[in-house]
Every structure is written in structure tokens, then in C-alpha cells.
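Undergrad: after the sequence you'll find the predicted model.
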Amino acid sequence: MKGLERRLINFKKPERKGRLITVGRVEDLPEGRSATVELNDGAELAIYNVGGRFYAIENFCPHKGAPLADGFLHGRIVECCLHGWRFDVGTGQCLTRPGCDIETYEVIIEDGLIKIKV
């Protein structure tokens, strides 16, 4: 598309292997908050608590590479702290630029533990 900046590549995006990773307890992430999840291999995810429901996305804005866990959360929408690009944390859809969607990851709550399927 003419006039759109090129999308950056996220070198810290987790490789999908179909495994569950425990990242913390439910009470560790209060409602309306986000956190960066660093995996053993250097990959990163952003996790959000929206009204008691947990969402995980790649921790990378395709515009300039800013960590989305540092963004501003408005309901299910996270706004990148650098240039204001907006993403739906439930679907990964970029609301700012078509075609710049990000990966989402399934979150499972089990016995009070937050687990992410990567």
C-alpha cells in the first residue's frame, strides 16, 4: 500500500510449539494492568487483565517495535506508548493500519495460575 511505512519484524516473537507455559498467579496481575512475559529463549509476550479476563499478544508494535506491555490499556484496546497505534488484545487486529495485525496467544486459567499456550 502506497504511503504506509513498512512493517518491522519481531525477532522476539515466541515460536509456536503447542505447549503451556505458567507465567504467574491471577492475583499477580490486577484488573486493567499489563505485564511483559519473558520466556527462557528470549522471546516476549504481553499479557493483560481486562475485567478479570486475561489476554496475551506478541509484545511488539509493528510500527516502530515498542513493547506493547508498556502501552495504555482502554478496555480491550492497547495503545502503543510510542506513536499511538492501537490493537485489540483479544483478536490482535490493528485498528490504526490495516494489515498490521499482531499474534494472539491462548490464555488458560487453571487452579489460580495463568498459563499461555505457545
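TA: All right, it came through fine. Numbers count the residues shown, from 1 in each chain.

Undergrad: going forward, measure contacts and count neighbours with C-alpha atoms only.
TA: Noted.

Undergrad: name the nearest residue to Asp70, ignoring sequence neighbours.
TA: Closest residue to Asp70 apart from its sequence neighbours, by C-alpha to C-alpha, 6 or more residues apart in numbering: Cys81 at 6.4 Å.

Undergrad: kindly apply the preceding question to Ala66 instead.
TA: Take Ala66 and drop its neighbours on the chain: the residue closest to it by C-alpha to C-alpha, 6+ apart is Phe60, 5.6 Å away.

Undergrad: put this next to the previous one:
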Amino acid sequence: MAYIPLCKLRNLMEGDAAPFNVEGREIMLLWPDGGELQAFDGLCPHQRIPFSRGVFNGRYLTCTAHDWVFDGRSGECRQGEDCTLARYPLRVVDGVVEVELT
């Protein structure tokens, strides 16, 4: 599959989260403090609530519907059921963040 441009890297900062809808899929970019930019499934696996309504504190993403908490570096659920968010490959080309839908 081809990579799809999302945004310019300069529009993001470490500690930020940014939701996107790409070809009908919810994608959440997370840039954890001290970590690397990541692209995850943008829906909580519990009840498919969009993370655009969630809270990211620079390390953990919390779904505000039922307080499930996910590590922004790995996507692992830290509070809730044993699960991990699906991760999408991403790259930065000429200052543009691109994601590959797999």
C-alpha cells in the first residue's frame, strides 16, 4: 500500500496528539515526551469511541468514555483489558508526516 500524507511535521510538537480521518479510518498521531512519533488506531478497542475525545498527557492516552489508558509509546493498555492499539507504519518525507494503512 502507498503512504498517505497527514500533516506537516512542524505543526506537531513533542507531547502532542492529533486525530485524523484517513479513507474512513480514525488514526491518532501521538508524539510522547522523550519518544518517537507514532500512528495508532484512533478508536478505543473497548467500544470504538474516537480518541479525538480522549486526553493525552504526553505519555498516556486516556479514553474519556470509560477511563481506559494506553501507553503513547507502545499502544499497550495500562488500565482496562489486556490489549494493544493497532499501530500504522509512518514516515516523514520532506517535512510531511505520512501513514501507511495496512
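TA: Perfect, thanks for sending it. Because the structure is a prediction, the values reported are computed rather than measured.

Undergrad: one step back: counterpart of the residue nearest to Ala66 of structure 1 in structure 2?
TA: By TM-score structural alignment, Phe60 of structure 1 lines up with Leu43 in structure 2.

Undergrad: strands of structure 2, start to end?
TA: Using DSSP state E, the strands found in structure 2 span residues 3-8, 17-22, 25-30, 38-41, 55-56, 60-63, 68-71, 77-79, 87-88, 90-93, 96-100.

Undergrad: structure 1: matching residues for the fifth one?
TA: On structure 1, the counterpart of strand 55-56 of structure 2 by TM-score structural alignment is residues 72-73.

Undergrad: again with the first one
TA: Counterpart in structure 1 of strand 3-8 of structure 2, with TM-score structural alignment as the criterion, is residues 20-25.

Undergrad: now do the contacts for the most centrally placed residue in structure 2.
TA: Taking C-alpha atoms, centre = their mean, the centroid of structure 2 lies closest to Met28, which sits 2.9 Å from it. The neighbours of Met28 of structure 2, taking C-alpha atoms under 8 Å, 6 or more residues apart in numbering as the test, are Ala17, Ala18, Pro19, Phe20, Ala39, Phe40, Asp41, Gly42, Phe51, Ser52.

Undergrad: quick one on the thing from earlier: reformat the strands of structure 2 as a markdown table; add distance to Gln47 of structure 2.
TA: Converted to a markdown table, the strands of structure 2 look like this (distance: least, C-alpha to C-alpha, whole Å):
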| stretch | distance to Gln47 of structure 2 |
| --- | --- |
| strand 3-8 | 25 |
| strand 17-22 | 17 |
| strand 25-30 | 14 |
| strand 38-41 | 13 |
| strand 55-56 | 16 |
| strand 60-63 | 10 |
| strand 68-71 | 11 |
| strand 77-79 | 14 |
| strand 87-88 | 18 |
| strand 90-93 | 25 |
| strand 96-100 | 24 |
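
Undergrad: buried sites along stretch 89-107 of structure 1?
TA: By 16 or more other C-alpha atoms under 10 Å, the buried positions in stretch 89-107 of structure 1 come out as 89-95, 100-105, 107.

Undergrad: done for today, thanks.
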